[in-house]
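[1] Sequence isn't available, so here's the structure alone:
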């Protein structure tokens, strides 16, 4: 399983636009072939910083999503809203403790 962590920073006036975009696309992202989990987090100290966590069956599934019309449309909408350069990590999930 591949875990994708993305850090996104937005100017204050663009936060609602981002949140609306996420709301409109979250079900499509989660339903995309190979996506098994999706969450959105907000930084406690900076309300303009967000993190997405998504689980993918494989890197091939993630790359297919990144080439999809869903991703391209969402990215085109949010890219001009950033206050910082987005950062992304693909990591292997090694262990979960309940």
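    Looks like it arrived, so ask away. Since this is a predicted model, take the numbers as computed values, not measurements. Numbers count the residues shown, from 1 in each chain.

[2] hey, let's count contacts and neighbours off CA atoms from now on
    OK.

[3] just the helices in this protein please.
    Along the chain, counting by DSSP state H, helices occupy 15-31, 59-66, 69-78.

[4] Structure two is appended below for comparative analysis:
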């Protein structure tokens, strides 16, 4: 399993546009083959900074998503809203406690 973390910072006036785009696509992203989990987080202090956490069966599944029409559609609407370059990490989960 691969965990993908993406940090995104938006122009404050564009946050609602980002949230609307995420809302309309979140179920499609989660249903994409190989995606097992998707969450969106918002920074408590800098409310224009968001993080997505997604779990993927493999790097190949993530790459298939990143090259899909769905990703291209979502990203084309998201990218112009940024006020800083997004950051992304692919990590391995080492421990999980409930």
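    Nice, thanks for sending it over. Here the structure is a predicted model, which means the values were calculated and not measured.

[5] TM-score of the superposition?
    Remark: TM-score between the superposed chains equals 0.98 [TM-score structural alignment, normalised by the length of structure 1]; 98 aligned residues with a C-alpha RMSD of 0.5 Å.

[6] could the helices of structure 1 go into CSV alongside mean neighbour count and distance to residue 92 of structure 1?
    Below are these laid out as CSV (neighbours: other C-alpha atoms under 10 Å; distance: least, C-alpha to C-alpha, whole Å):
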stretch, mean neighbour count, distance to residue 92 of structure 1
helix 15-31, 15, 19
helix 59-66, 15, 10
helix 69-78, 13, 22
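
[7] Turn those into TSV, including distance to residue 89 of structure 1.
    Listed next are the helices of structure 1 as TSV, based on distance: least, C-alpha to C-alpha, whole Å:
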stretch	distance to residue 89 of structure 1
helix 15-31	18
helix 59-66	12
helix 69-78	17
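
[8] Figure out which of these is closest to residue 50 of structure 1.
    Closest to residue 50 of structure 1 of the helices of structure 1 is helix 15-31 (C-alpha to C-alpha; 9.6 Å).
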